[in-house]
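> generate a structure from the sequence data that follows.
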Amino acid sequence: MNADEMARELASLGRRVAALEATARPPAVPAMLDQHLDADTVLYAGLGGWDGQTLAWQVVRGWDEIRSAPADASAGVLAALANPTRVRIATELLRRRLTTAELAQRLDQPSPGQLFHHLKELLAAGVVHQPERGTYAVREQHVIPLLSVLCAVLDLRPSVPWEDS
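Now for the predicted structure:
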């Protein structure tokens, strides 16, 4: 192989490697742990496809910031999610925006009044919003934080429910 053929082969190889690297990692991925984390910090992050786009989210908060946050605001969100039907509504809306009729069908909700009650609680807490009349959704900037809350709950549950009684 002469020098020209080797240069062409090397250039081809470089293009193939670049193409592979481009597909291996979405362009919006933040440098998750590249930054220096101080002691007493909590980091949560997420990455995934949602609503036709790639979402990447990273939050780092100090323990003192978390512990000194207003309890009323946190309790309002947790209270809104403290109902199995409302958690199901939120998880369905994490898939895509839905109309009231679609939500009622997915949840097998017998009473429109009950569904509206649950939606009102989630709206008041800011967990969901109404982008247009009769349609409900999770705001883009709330997708990964809401998934993170639901993920953290999995770690807070007792491993064997009957051991706590």
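> alpha carbons only for contacts and neighbour counts from here, please
Fine.
> tell me which helix or strand W57 sits in.
Assigned by DSSP states H and E, W57 belongs to strand 53-62.
> list the buried residues of that strand.
The neighbour-count check on strand 53-62 (16 or more other C-alpha atoms under 10 Å) flags L55, A56, W57, Q58 as buried.
> make a markdown table from those and add distance to G113 to it.
Shown next, in a markdown table, are the buried residues of strand 53-62 (distance: C-alpha to C-alpha, whole Å):
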| residue | distance to G113 |
| --- | --- |
| L55 | 34 |
| A56 | 36 |
| W57 | 35 |
| Q58 | 37 |
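> still on that earlier bit, now the element after the strand holding W57, going C-ward?
Using DSSP H and E, the helix or strand that follows strand 53-62 towards the C-terminus is helix 63-67.
> who's in contact with L47?
Counting by C-alpha atoms under 8 Å, 6 or more residues apart in numbering, L47 touches V29, T54, L55, A56, W57, I144.
> this one as well, want them side by side:
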Amino acid sequence: MRSAVAGSRETPTAHSGSTAKPPRVMPQARLTRRPGPGTVTDPAGIDFDSPEVQAAELPSSNGIGTVHALARMYAALIGAVDGIRLLTWPTLSSATREQVRGKDRVMLIPTRFSAGFMLPTEDNPMTGPYAFGHTGRGGSLAFADPEHGISFGYAMNRVIAGSDDLRANSLVGALRGCCNNDLS
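Sure, this is the predicted structure:
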């Protein structure tokens, strides 16, 4: 199983397979005032680098890990990594079956989703029709492609909001070119 890892921002994870000392557990974040409209859901109003925000549980907003850990996790979904496979083929097949497609009402772009994973679209083709994964804040991306036997993780040092950010798409395009040239 091969993993492609791109990006230079390495953020601590609870388990990265290393023997390094685990990160300190941060105290739960507390609100000191009643949040106003948009306070919790407006990413511009949240300091994602603060220990309090990183310790909080913000569904779909603050998954923290290294690109290496993301690529390894996706690799373990489609094959054994160090003897560990996270999902059986039948479970993976069920977990990656399309559940919904259309214009996302939050991201305002065409999307396809399975039970927890984004699926390839024209704007985000990943590396092929059987790939699955998820985009992240500011242009990060991680996915696996069982057809090509690869996983991919990308994060960046600088967030660029909006559709002007082509960094992940450029890297995935190069990876897709390698897959199409039969280098798998």
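> TM value for the aligned chains?
TM-score for the superposed chains, counting by TM-score structural alignment, normalised by the length of structure 1: 0.25, backed by 75 aligned residues with a C-alpha RMSD of 5.5 Å.
> related to what we said a few turns ago, what's the closest of the buried residues of strand 53-62 of structure 1 to A45 of structure 1?
Checking the buried residues of strand 53-62 of structure 1 against A45 of structure 1 by C-alpha to C-alpha gives Q58 as the nearest, at 4.2 Å.
> wouldn't the closest one be in contact with A45 here?
Yes: here Q58 of structure 1 reaches A45: they are 4.2 Å apart, a contact under C-alpha atoms under 8 Å.
> pull the most distant pair out of the contacts of L47 of structure 1.
V29 and I144 (13.4 Å).
> so these two - more neighbours on which side?
Neighbours per residue (other C-alpha atoms under 10 Å) separate V29 of structure 1 from I144, with I144 holding more: 23 against 15.
> gap between that one and G46 of structure 1?
Applying C-alpha to C-alpha, to the nearest Å, the value for I144 of structure 1 to G46 of structure 1 is 6 Å.
> between these two, what contacts are shared?
W57.
> which residues touch W89 of structure 2?
Per C-alpha under 8 Å, 6+ apart, neighbours of W89 of structure 2: I78.
> er, L55 of structure 1 I mean
Going by C-alpha under 8 Å, 6+ apart, the list of residues near L55 of structure 1 reads A28, G46, L47, G48, G49.
> check the spacing between the last one and L20 of structure 1 real quick.
Computed with C-alpha to C-alpha, the distance linking G49 of structure 1 and L20 of structure 1 is 19 Å.
> buried residues, the longest helix along structure 2. List them.
Assignment by DSSP state H gives helix 167-180 as the longest helix of structure 2. Applying a neighbour-count criterion of 16+ other C-alpha under 10 Å, one finds R167, A168, N169, L171, V172, G173, L175, R176, C179 buried in helix 167-180 of structure 2.
> possible to save those as CSV with distance to A55 of structure 2?
Below are the buried residues of helix 167-180 of structure 2 laid out as CSV (distance: C-alpha to C-alpha, whole Å):
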residue, distance to A55 of structure 2
R167, 28
A168, 27
N169, 30
L171, 31
V172, 31
G173, 34
L175, 34
R176, 36
C179, 38
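> among those residues, which two are most distant?
Using C-alpha to C-alpha, the pair of those lying farthest apart is R167 and C179, separated by 18.7 Å.
> please enumerate the helices of structure 1.
Assigned by DSSP H, the helices in structure 1 fall at 3-24, 63-67, 71-80, 84-95, 100-107, 112-125, 143-156.
> what packs against the fourth one?
Okay, so that is helix 84-95 of structure 1. On a contact count with 3 or more C-alpha pairs under 8 Å, 6 or more residues apart in numbering; DSSP states H and E, helix 84-95 of structure 1 meets helix 100-107, helix 112-125, strand 135-137.
> which residues sit against the first one?
Contacts of helix 100-107 of structure 1 from elsewhere in the structure, counted by C-alpha under 8 Å, 6+ apart, are T85, R88, I89, E92, P110, P112, L115, G134, T135, Y136.
> of those - the most surrounded one?
In terms of neighbours by other C-alpha under 10 Å, the contacts of helix 100-107 of structure 1 top out with I89 at 24 neighbours.
> can you pull the contacts of it?
Residues in contact with I89 of structure 1 (C-alpha under 8 Å, 6+ apart) are L103, L107.
> against A124 of structure 1, how distant is it?
When distance is defined by C-alpha to C-alpha, I89 of structure 1 is 14 Å away from A124 of structure 1.
> count of neighbours near G102 of structure 2?
Number of residues near G102 of structure 2 (other C-alpha under 10 Å) recorded here: 11.
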